[in-house]
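Colleague: Got a sequence here, can you build the structure:
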Amino acid sequence: MDVLPNNRTSPSSHTEFVLRGFPGVSKSRELLAVPFFTVYVLILAGSLIIMYRIWMEKSLQSPMYYLIFLLFAVNMTCNTAIVPNTLVALLFGMEQISLGGCFFQMFFMYTMVMFESNVLLLMALDRYVAICKPLRYHDVMTGRLLLLLSIFGFVECNLLVSPIIIVASRVEFCFSNLILDFACENMVLLNLGCGNIDDIQIVGLMVRILVTAMDITLLLVSYSSILYAAMNVVTGKARHKTLHTCGTHLSVVVLNYSCGLLSSIAYRMPISINLQNLTSAIYYLFPATIHPFIYGYRVKEIRLCLIKAWTR
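Modeller: Now for the predicted structure:
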């Protein structure tokens, strides 16, 4: 597929693009498939194992484990929208993607990322009620409430992502059809558009800042209340267990947002395309790879179920 020169005045608008992730290592692209494939297998295997144990074990049928199950499902779905397509491009050179396919991947990817943040908020809510309102926990955190909150969160994420896709779909991409990334990132794709795209980029940035700021604020408020209650109400072993459980969730929150912050900073710094691609890969793949190890090791009930299943 031909690539237009760097000229924003071309009259034609591209409908087919080339995803060229890590352009600086084009001579050994097949080798890049090895870490991507390995990480993807780890994500699928780790997530499915823990999801299966939560589904099968009656002792794990509670709101907290339902949310852990949902988190792993979101992780798998998000990475399935990215990695298989990347593997096909690296191994077989099938790098072409249609404009519609690019928008679909972007929509699916961003929706899952936002919904993952929503699930982390629900986890914080669950721990807040369990620690600050223990006597009302089973009355408040019902399966029906969690289902409604999950559906509401998913619909909300769709509504937040839709303006980004709608605005981007109105751009004429006549600058080039070469996307120097392994996924259809909004910022990378819009840089291929003609004319003034500053307003469009501002819309996407405002949505991201609004969602991130709101989520982080709610998380900080929730965990501040939890820590205050744990230090002033809970004592002895109960306090240790409470702090241990909250520490597990906090480590996941910090991991996710740190990787997201790293990726956002990298896209706005004058660094090489390969480093930007690397930070993007870390953002999407690394947390999902680590989550099974965090929950499998730090959550005692899940760890014991895994050990019991292994000894069988």
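Colleague: all contacts plus neighbour counts: C-alpha atoms, from now on.
Modeller: Fine.
Colleague: who's in contact with residue 60?
Modeller: 54, 301, 302 (CA atoms under 8 Å, 6 or more residues apart in numbering).
Colleague: Burial check on the last one, number of neighbours?
Modeller: Okay, so that is residue 302. Residues within reach of residue 302, counting by other CA atoms under 10 Å, total 20.
Colleague: Let me know the secondary structure of it.
Modeller: helix (DSSP: H, G, I helix; E, B strand; the rest coil).
Colleague: where's the spatially closest residue to it that is not a sequence neighbour relative to residue 67, distance?
Modeller: Leaving aside its sequence neighbours, residue 302 sits nearest to residue 296 (CA to CA, 6 or more residues apart in numbering; 5.8 Å). Using CA to CA, to the nearest Å, residue 296 is found at 14 Å from residue 67.
Colleague: Let's compare: structure for the following, please.
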Amino acid sequence: MLQFQDNMEILSNLTSSFPTFLLTGIPGLESVQAWLSIPFCCLYAIALSGNSMILFVIITQKSLHEPMYYFLSMLSATDLGLTISTMSTTLAVLWFDANKISLDSCIIQMFFLHGFTLMEMGVLVGMAFDRYVAICKPLRYTTILTNSRIIQMALLMVIRITVLLVPLLLLLKHLSFCRGNALSHSYCYHPDVIKLACSDIRTNSIYGLIGLILTTGIDTPCIILSYIMIIRSVLSIASPEERHKAFSTCVSHIGAVAIFYIPMIILSLVHRYGRTAPRVAHSMMANVYLILPPVLNPIIYSVKTRQIRKVILNLLWQK
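Modeller: A predicted model of the protein is given here:
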């Protein structure tokens, strides 16, 4: 009977113009999902409150209206968007077992999910460039990183996201889905959706590869190159104290890069090579990939950035 129902769902997805997918909570732990939603809620609350606090502090404090903090505000805004774009479906699955989602809703969620992910990549590149200029060309810092140039960089990130994502996601509308309809996560993730298609996906794969080259293939080498030049510049400083001071200004950014890229790489490897891994491993890694950066970034920058920490402590002390 169960096999018959599965076959009917596959046939329905194949013949319908509006296929639906089933989101997955935490496989094998369905009976305690309501309890597991409590730590998720706590993490979402930390991400929302922490990033909102960073944004509020930077917007309201004129002393923080500098390029470094503009990039930090963009990072916080991106983390907020990343949290909100997946929080609704994740909590709906954990709380109410509301696991059905249409293709159109899936495409909309993927646009924001992957869009904010690409935005975070771009912001991390901008922050690496900011550290490079601050350490290697300190006398030209204010003339290179002007307000207009930072706005241009932000617009370039938005244009890149739109040009790459809109065609990639619209290509999904022309596919037929006949390999079941159960996704691996509690949100729509493009590699997860595309593997359910039974149509020819060569165009999608080629376009996806081009997008990967134009994003990760450019951003990652830019960050690495920035730090190679920073290290060369810092090592040329004679004073150990000045050398330590210069390196310490990069610690927060290095932490942000690590907590963003390491889970992303692991999730990609799990999707590509981890077919034999337990489904719960896929689910947990997918949730770590999305929730870790928004939770930890505000903590890292609040702890390691004296100006941010001072303003936040003053605000809390006044209250």
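Colleague: ok so, going back, which residue in the second structure aligns with the residue nearest to residue 302 of the first structure?
Modeller: Counting by TM-score structural alignment, residue 296 of the first structure lines up with residue 302 in the second structure.
Colleague: I'd like to know how far the residue most central in space within the first structure sits from residue 182 of the first structure.
Modeller: Residue closest to the average C-alpha location in the first structure (CA atoms, centre = their mean): residue 113, at 3.5 Å. Per CA to CA, residue 113 of the first structure is found 17 Å from residue 182 of the first structure.
Colleague: Residue 150 of the first structure now?
Modeller: 30 Å.
Colleague: do residue 305 of the first structure as well
Modeller: Remark: distance between residue 305 of the first structure and residue 182 of the first structure (CA to CA) = 37 Å.
Colleague: Which of the two has more residues huddled nearby?
Modeller: Shown here are residue 305 of the first structure and residue 182; by other CA under 10 Å, residue 182 has more neighbours (24 against 19).
Colleague: now the strands for the first structure?
Modeller: Applying DSSP state E to the first structure gives strands spanning 16-19, 96-98, 178-179.
Colleague: Read off where the longest one ends up in the second structure.
Modeller: It stands for strand 16-19 of the first structure. Strand 16-19 of the first structure lines up with residues 20-23 of the second structure when matched by TM-score structural alignment.
Colleague: what does the last one give?
Modeller: Mapped onto the second structure using TM-score structural alignment, strand 178-179 of the first structure spans residues 182-183.
Colleague: Quick one: residues in contact with the matching stretch.
Modeller: 21, 22, 23, 24, 192, 193.
Colleague: now, among the residues you listed, which is nearest to residue 261 of the second structure?
Modeller: residue 192 (18.9 Å; CA to CA).
Colleague: who's in contact with the nearest residue to residue 27 of the second structure once chain neighbours are set aside?
Modeller: Distances taken as CA to CA, 6+ apart put residue 280 closest to residue 27 of the second structure, at 5.3 Å, once the chain neighbours are dropped. Residue 280 of the second structure is in contact with 26, 27, 28, counting by CA under 8 Å, 6+ apart.
Colleague: With the first structure overlaid, report how far the lengthiest helix in the second structure is off on average.
Modeller: In the second structure, taking DSSP state H as the definition, the longest helix is helix 103-136. Compared with the first structure after fitting, helix 103-136 of the second structure deviates on average by 0.7 Å (mean CA distance after the TM-score superposition for the first structure).
Colleague: other SSEs contacting that helix?
Modeller: Contacting helix 103-136 of the second structure under the criterion 3 or more CA pairs under 8 Å, 6 or more residues apart in numbering; DSSP states H and E are the following elements: helix 67-96, helix 141-144, helix 147-170, helix 216-235, helix 251-273.
Colleague: Most tightly packed of the ones you listed?
Modeller: Across those, averaging neighbours per residue (mean count of other CA atoms under 10 Å) puts helix 67-96 on top, at a mean of 21.
Colleague: Which part of the first structure matches it?
Modeller: So helix 67-96 of the second structure sits over residues 63-92 in the first structure, by TM-score structural alignment.
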